[in-house]
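Participant: need coordinates for the below:
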Amino acid sequence: MRFSGNLLILEKDNHKRESLETIFSFLGLSCQSGDVDDCISYFDAEESNVDICILGDIDGFNYKEFIISHANTAFLLCSENSHEDLKEQPNFMGEIGNDPNYDEIVSLLHYCQSFRSMRRLSSKSGDGASALIKMLVGQDKAITNVRRLIEQVATKDTSVLILGESGTGKEVVARAIHELSDRKDKAFVPVNCGAIPAELLESELFGHEKGAFTGAISAHEGRFELAEGGTIFLDEIGDMPFQMQVKLLRVLQERQFERVGSNKPIKSDVRIIAATHQNLEKMVAEKTFRQDLFYRLNVFPIETPPLRERTDDIPLLVQELVNRHSKIQKATVRFTQRAMLQLMSCPWPGNVRELSNIVERLLILHPNEIVDVNELPVTYRGGKLEDDPYEERMALLDNFSVPLQGDELQEEGFFEDNDNRPIDLPPLPVIEGERDMAQAFMPTLSPEGINLKDMVASIEISMIKQALTQSNGVVAKASEILGLRRTTLVEKMKKYGIASTN
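Facilitator: Model prediction:
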């Protein structure tokens, strides 16, 4: 997979900088690197030409201020130090680990390119539209087309009909159109046509005069009057009663209406955006929806795609949802690759709304933790992942650091290419005593069973504490003893509440 764009690397260590340049050049990015001061000067002079910037370890550098001052560039962090305050910045896309894998880098680049593709659209509007457009994140052709259509129609006063399943973000699209239009300083008034009883809908839309009906003790402005000069969003237009469709058609044709109980026409300067999850063409054929109204509304249709048809965008959506919910929950959460693959395999009948609910739930249940498959809600765990056939063996490796020979893994079919042909692997050295150590940790399963999760956690806690004791509290040394990356050990220490003694 190849990407496009210009990338700037700010890193003082020459070896690390060259390694990053090699990786990203291979993926198709045009890389600029060199002396940090020269790169910063280049950035200040050529900011519009820098799509992605990688920030490494730079002494005395104000990371947050630099990211804020270059809001149109996507930033990635590749540092030994944690910078939690950066996660609040909308153009901070994530962290590159000390030993990054291909999937991790590709996922981050997808997110960066999605940010870049929306940058021009967001720059035309205020913060409100920028936040809304970020919810339309993704590289899938269908969602890219939605963003393009929003940009094309926003500044026009044309009626828009948004089609799509429940939870696909139809109101987000409508609000983005409004925020990018010349009417953005006026009201955006949403109305759910299916949630208001038929006998009250006319009054809600057009208002009523005092005494117009029993209970009308005073005059009442309708939604069209409240939206004057702005936009009215008629959600679930397919649920509108047939008789009300006639009255709405008149508003579209004549740009005026009367309150209930009055014959005085009121001029209306309102843009109408409608949405539905129903098949209006079928309803027209069945004579349950007026054909003339359908053609009036269907001037500029936009179809929002279901989540199951763009599963590759789920990692990007999850990251955006985590960023959004973390501001409210005052916590964040990270997902393992296995957990993300599992989320990508779910059918998501509730679409993005359902995914948003799951992310918010996990932030409450596992604040500031790493979520694996077992931490997902039961209904989202599914069966064993088809693309993770070595799950059990990898669990053994993670817990006991027992390296297996390349030929052993190959016999099991663990490493194959896309054509199911074995990949030649060099044999890995076996460290004496580690296999015996692994066997020593293997308890005998009693008939009553065990809590495997608690047992594994207990072993991890014990080993981490012993390694910290042996290393006099030096985390970097403890990570070497345990055969873990430093960042992985830090995450585990946070998860189990283990503090360094150093």
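
Participant: CA atoms for contacts and neighbours, from now on please.
Facilitator: Fine.

Participant: how about the strands in the protein?
Facilitator: Along the chain, counting by DSSP state E, strands occupy 6-10, 30-32, 52-55, 74-77, 92-95, 160-163, 188-192, 231-235, 256-257, 266-267, 271-276, 300-303, 333-335, 369-371.

Participant: mind checking how far the fourth one is from the chain centre?
Facilitator: Read it as strand 74-77. 16 Å (Cα atoms, centre = their mean, to the nearest Å).

Participant: by contact count, what packs against that strand?
Facilitator: Helices and strands touching strand 74-77, by 3 or more Cα pairs under 8 Å, 6 or more residues apart in numbering; DSSP states H and E, are strand 52-55, strand 92-95, helix 102-123.

Participant: next, the buried residues of the last one.
Facilitator: Within helix 102-123, the residues that count as buried by 16 or more other Cα atoms under 10 Å are 105-106, 108-119, 121-122.

Participant: from the middle of its chain, how far away would stretch 290-305 be?
Facilitator: Computed by Cα atoms, centre = their mean, the separation of stretch 290-305 from the middle of its chain amounts to 29 Å.

Participant: please give me the structure for this one as well, since I'd like to look at both together:
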Amino acid sequence: MEEMGFASKPYILIAEDQQDIARGLALVLTETGAEVMTTSTGEQALEYIMRNPVDVVITDIRMPGIGGISLLEKIKEHRPRIEVIVLTAFGSIESAIEAMKKGAYHYVTKPFSNDELLIVVRRAVQEKRFHEELEYLRETVGKSYAFENIIGRNWRMQEVFETVRKVAPSRAPILIQGESGTGKELIARAIHQNSPRAKHRFMGINAAALPESLLEAELFGYKKGAFTGADYDKKGLLVEASQGTVFLDEIGSMSLAFQSKLLRVIQEMEVTPVGATEHVNIDVRFIAATNIDLEKAIKEGAFREDLYYRLKVVTIELPPLRERKEDIESFVSFFIERYNKEFGKRIKGMNEAAKKALMDYHWPGNI
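Facilitator: Prediction:
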């Protein structure tokens, strides 16, 4: 679901007895990169989720047999981590509210716009993955982002780790620079996990993956009636990430107009939802990342100098793999161990010819 800002595809199940609506929903979601399955009854939907991975279920309130409310109850009983979005006709808001009380993530009123649906689905998937991530981190006590588990024998990476140790306890904004594939988000998560904010949310947002109008609505929130499809007030991600860390990837892709708005947010620690006049206070730590030369972008008039200096209170430069080739064998060992477990293999290593080929390779795109 790259267009919606997800690194891996979500699995979405549609339970809708009106085939034209089901096909339309499936088309919209499939085009964003999601894996979509449709069923026409609640019974079929329940049978499917018991046997297959599902992130989000979109169900009509009214269906023959098991209706949307009953399906919701059974999902929460058997697969409580699945987020459920209910579709309701205008005038059936009472049923939607009942569904919310029973654990539905949200409801969408027919007729709805594609943008409205995508916003709700995106957030539902993000909510599910947040809880899965939080549980995983609690179970592993943060070991995933401990420095000893991040590959980096190279002296420049050791300097990066030392910088992270020093700045993690603060709330200073951080700018991470490096080519694609150098591990910018991994370092951002390590900073978060080793900070006082570790018990709260890490919110990763790819600025290049969303159109600007949607990015503003997502980050700042919006008021009912602010635009077509804004049928309810919605908190922005910066508010939802309260006391946590916000990672803004591909910061260089933002327009100058949006950069101006973001600068004010970072300076004042408050947002103004789209369509609102009142400000909302926020408490987040900003970490930004880019794979472009922002100083060059400033000279070309494509990036605001004041935002640049506001973000680079601390700067972390990540070297490309071709400049840290002593780490290649460690990466190979890591991936061999990982995929041996995943695929039941017993690969022990690589021969000298393979080592030489990897060491001679230029590594465009890194890892």
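
Participant: rewinding a little: in TSV, list the strands of structure 1 along with distance to Val146 of structure 1 and mean neighbour count.
Facilitator: Compiled in TSV, the strands of structure 1 are given as follows (distance: least, Cα to Cα, whole Å; neighbours: other Cα atoms under 10 Å):
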stretch	distance to Val146 of structure 1	mean neighbour count
strand 6-10	25	22
strand 30-32	28	18
strand 52-55	24	22
strand 74-77	22	24
strand 92-95	22	22
strand 160-163	10	24
strand 188-192	20	18
strand 231-235	17	25
strand 256-257	31	20
strand 266-267	32	14
strand 271-276	14	24
strand 300-303	7	18
strand 333-335	28	19
strand 369-371	31	19
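
Participant: need the ones you listed in TSV with distance to Ala174 of structure 1, can you?
Facilitator: Below are the strands of structure 1 laid out as TSV (distance: least, Cα to Cα, whole Å):
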stretch	distance to Ala174 of structure 1
strand 6-10	33
strand 30-32	37
strand 52-55	30
strand 74-77	26
strand 92-95	26
strand 160-163	8
strand 188-192	9
strand 231-235	7
strand 256-257	22
strand 266-267	23
strand 271-276	7
strand 300-303	10
strand 333-335	30
strand 369-371	33
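
Participant: can you tell which of the ones you listed is closest to Arg147 of structure 1?
Facilitator: Nearest to Arg147 of structure 1 among the strands of structure 1 is strand 300-303 (9.7 Å), distances taken as Cα to Cα.

Participant: on average, how far is the closest one from the matching bit in structure 2?
Facilitator: Compared with structure 2 after fitting, strand 300-303 of structure 1 deviates on average by 0.4 Å (mean Cα distance after the TM-score superposition for structure 1).

Participant: in structure 2, which residue range corresponds to that strand?
Facilitator: On structure 2, the counterpart of strand 300-303 of structure 1 by TM-score structural alignment is residues 314-317.

Participant: show residues contacting the matching stretch.
Facilitator: Applying Cα atoms under 8 Å, 6 or more residues apart in numbering, the contact partners of stretch 314-317 of structure 2 are Val160, Thr163, Val167, Ala172, Pro173, Ile174, Leu175, Ile176, Gln177, Gly178.

Participant: could you do stretch 129-147 of structure 2 as well?
Facilitator: Asn149, Phe161, Leu186, Arg189, Ala190, Gln193, Asn194, Arg201.

Participant: the same query, at a cut-off of 10 Å, please.
Facilitator: 10, 55, 81-82, 123-124, 126-128, 149-150, 158, 161-162, 164-165, 186-194, 198-203 (Cα atoms under 10 Å, 6 or more residues apart in numbering).

Participant: all helices for the stretch 151-300 of structure 2, in order.
Facilitator: Secondary structure of the stretch 151-300 of structure 2 (DSSP state H, counting those that start in this stretch): helices at 155-167, 184-193, 212-220, 237-240, 256-268, 294-299.

Participant: closest one to Thr38 of structure 2 among these?
Facilitator: helix 212-220 (26.7 Å).

Participant: for that closest one, packing partners?
Facilitator: Helix 212-220 of structure 2 sits against helix 114-140, strand 202-206, strand 221-222, strand 234-235, helix 237-240, helix 256-268, strand 270-271, with contacts defined as 3 or more Cα pairs under 10 Å, 6 or more residues apart in numbering; DSSP states H and E.

Participant: by how many degrees do the longest one and strand 202-206 diverge?
Facilitator: Here the directions of helix 114-140 of structure 2 and strand 202-206 differ by 140 degrees (axes from the mean of the first three to the mean of the last three Cα atoms, to 10 degrees).

Participant: quick check: buried residues in helix 114-140 of structure 2?
Facilitator: For helix 114-140 of structure 2, by 16+ other Cα under 10 Å, it's 116-118, 120-129, 134, 137.

Participant: now do stretch 173-193 of structure 2
Facilitator: Quick answer for stretch 173-193 of structure 2 (16+ other Cα under 10 Å): 173-185, 187-193.

Participant: in structure 1, what stretch matches it?
Facilitator: So stretch 173-193 of structure 2 sits over residues 159-179 in structure 1, by TM-score structural alignment.

Participant: what of stretch 31-45 of structure 2?
Facilitator: With TM-score structural alignment applied, stretch 31-45 of structure 2 matches no range in structure 1.

Participant: likewise stretch 247-260 of structure 2?
Facilitator: Going by TM-score structural alignment: stretch 247-260 of structure 2 matches residues 233-246.

Participant: list the buried ones in that stretch?
Facilitator: In stretch 233-246 of structure 1, counting by 16+ other Cα under 10 Å, buried: Phe233, Leu234, Asp235, Glu236, Ile237, Gly238, Asp239, Met240, Pro241, Gln245.

Participant: excluding chain neighbours, what is closest to the aligned residue in structure 2 for Ala331 of structure 1?
Facilitator: Using TM-score structural alignment as the criterion, the counterpart of Ala331 of structure 1 in structure 2 is Lys345. Distances taken as Cα to Cα, 6 or more residues apart in numbering place Tyr339 nearest to Lys345 of structure 2, at 7.2 Å, with adjacent residues excluded.

Participant: and the gap between that neighbour and Gly183 of structure 2?
Facilitator: 20 Å (Cα to Cα, to the nearest Å).
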